[in-house]
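1. coordinates for the following, if possible.
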Amino acid sequence: MTNSVQLHRRRHLPIPEQGQWLASVVRGYLAYYAVPGNSDAAAAFRTQVTRQWFKALRRRSQRHRLNWVRMDRLATRWLPPVRVMHPFPNVRFSATTQGRSPVR
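-> From the prediction side, this is the model:
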């Protein structure tokens, strides 16, 4: 089931519950895809999550009071910021050893 379908099903839950769930979705995405050189795609994912959440929240009632200023505050409050989670491969895979054994 895609995240937009899940968001559609959860749109009438309280905003803190939605925020916690979406934060875990964004954290999971960043844990896998936030590698050096991919920060633009990770930022685009967070932006799209914010847009989809905005659309879901505005469909909660006929009299919506949600504007982008408030939505930005919600996204800043609940969604983690985009940052590179993994180092460059040359840093990650460089092992320093003592003596002849690569295990130590």
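2. going forward, measure contacts between C-alpha atoms and count neighbours the same way
-> Will do.
3. element containing Arg40, please.
-> Residue 40: Asp, not Arg. Using DSSP states H and E, Asp40 falls within helix 39-58.
4. near Asn90, how many other residues are there?
-> By other Cα atoms under 10 Å, the residues close to Asn90 number 8.
5. helices and strands around the helix or strand harbouring it, which ones?
-> Secondary-structure assignment from DSSP H and E places Asn90 in helix 89-92. Applying 3 or more Cα pairs under 8 Å, 6 or more residues apart in numbering; DSSP states H and E, we find helix 89-92 packed against no helix or strand.
6. here's the other one to compare against:
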Amino acid sequence: MSVSERTKEIGILRALGERKKDIRRLFTSESVFIGLFSAILALLIVAVVTVIINHALYGLIKYNIVQITVGNVIFAIVIAIVISFIAALLPARRAANLNPIDALAAD
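-> The predicted model follows:
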């Protein structure tokens, strides 16, 4: 969900005493979780496609042409998390700076 869709929720949290830092942490942690989940899902899809490609090409070439290493998996997960964190910084900052009164009055 975007910041604009959660304006009232942010206003309620701020009115209940949540600090700006807590709101920023809420949005960035959600984004990192989504990035991690996306990376794991993408790696599962890549593993299936790798098996299909290697099986299809095994008749022509007697070795696995596509290989997934542990380094590639770690790199993909780290990159997905970093990109999702960076993408969440600006919306999280915007959400944290919302005035609670204006956020509660928004439709």
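7. so after superposing, what's the score?
-> After superposition, the two chains reach a TM-score (TM-score structural alignment, normalised by the length of the first structure) of 0.42; 66 aligned residues with a Cα RMSD of 3.1 Å.
8. now the helix holding Asp40 of the first structure: buried residues?
-> Neighbour counts using 16 or more other Cα atoms under 10 Å place 39, 42-43, 45-46, 49-50, 52-54, 56-58 of helix 39-58 of the first structure among the buried residues.
9. redo those residues as TSV? Include distance to Tyr33 of the first structure.
-> Listed next are the buried residues of helix 39-58 of the first structure as TSV, based on distance: Cα to Cα, whole Å:
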residue	distance to Tyr33 of the first structure
Ser39	8
Ala42	7
Ala43	11
Phe45	10
Arg46	12
Val49	15
Thr50	18
Gln52	20
Trp53	21
Phe54	23
Ala56	25
Leu57	27
Arg58	29
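10. where do the strands sit along the second structure?
-> With strands called from DSSP state E, the second structure shows none.
11. for it, what's the longest helix?
-> The residue-count maximum for a helix in the second structure (DSSP state H) belongs to helix 20-57.
12. so how far is Gln6 of the first structure from the nearest residue to Tyr33 of the first structure once chain neighbours are set aside?
-> Distance criterion Cα to Cα, 6 or more residues apart in numbering; nearest residue to Tyr33 of the first structure, sequence neighbours excluded, is Ala42 at 6.9 Å. Taking Cα to Cα, to the nearest Å as the measure, Ala42 of the first structure falls 20 Å from Gln6 of the first structure.
13. wait, what's in contact with the residue nearest the centre of the second structure?
-> Centroid-nearest residue in the second structure, with Cα atoms, centre = their mean: Gly35, separated by 2.3 Å. Contacts for Gly35 of the second structure were tallied using Cα atoms under 8 Å, 6 or more residues apart in numbering; they are 80-81, 83-85.
14. redo that, cut-off 10 Å
-> Taking Cα atoms under 10 Å, 6 or more residues apart in numbering, we find Gly35 of the second structure in contact with 29, 41, 77-85.
15. just the buried residues of these.
-> 29, 77, 80-82, 84-85.
16. which two from those residues end up farthest apart in space?
-> Pairwise distances across those (Cα to Cα) peak at 15.3 Å, for the pair Ser29 and Ile77.
17. appreciated, that's everything.
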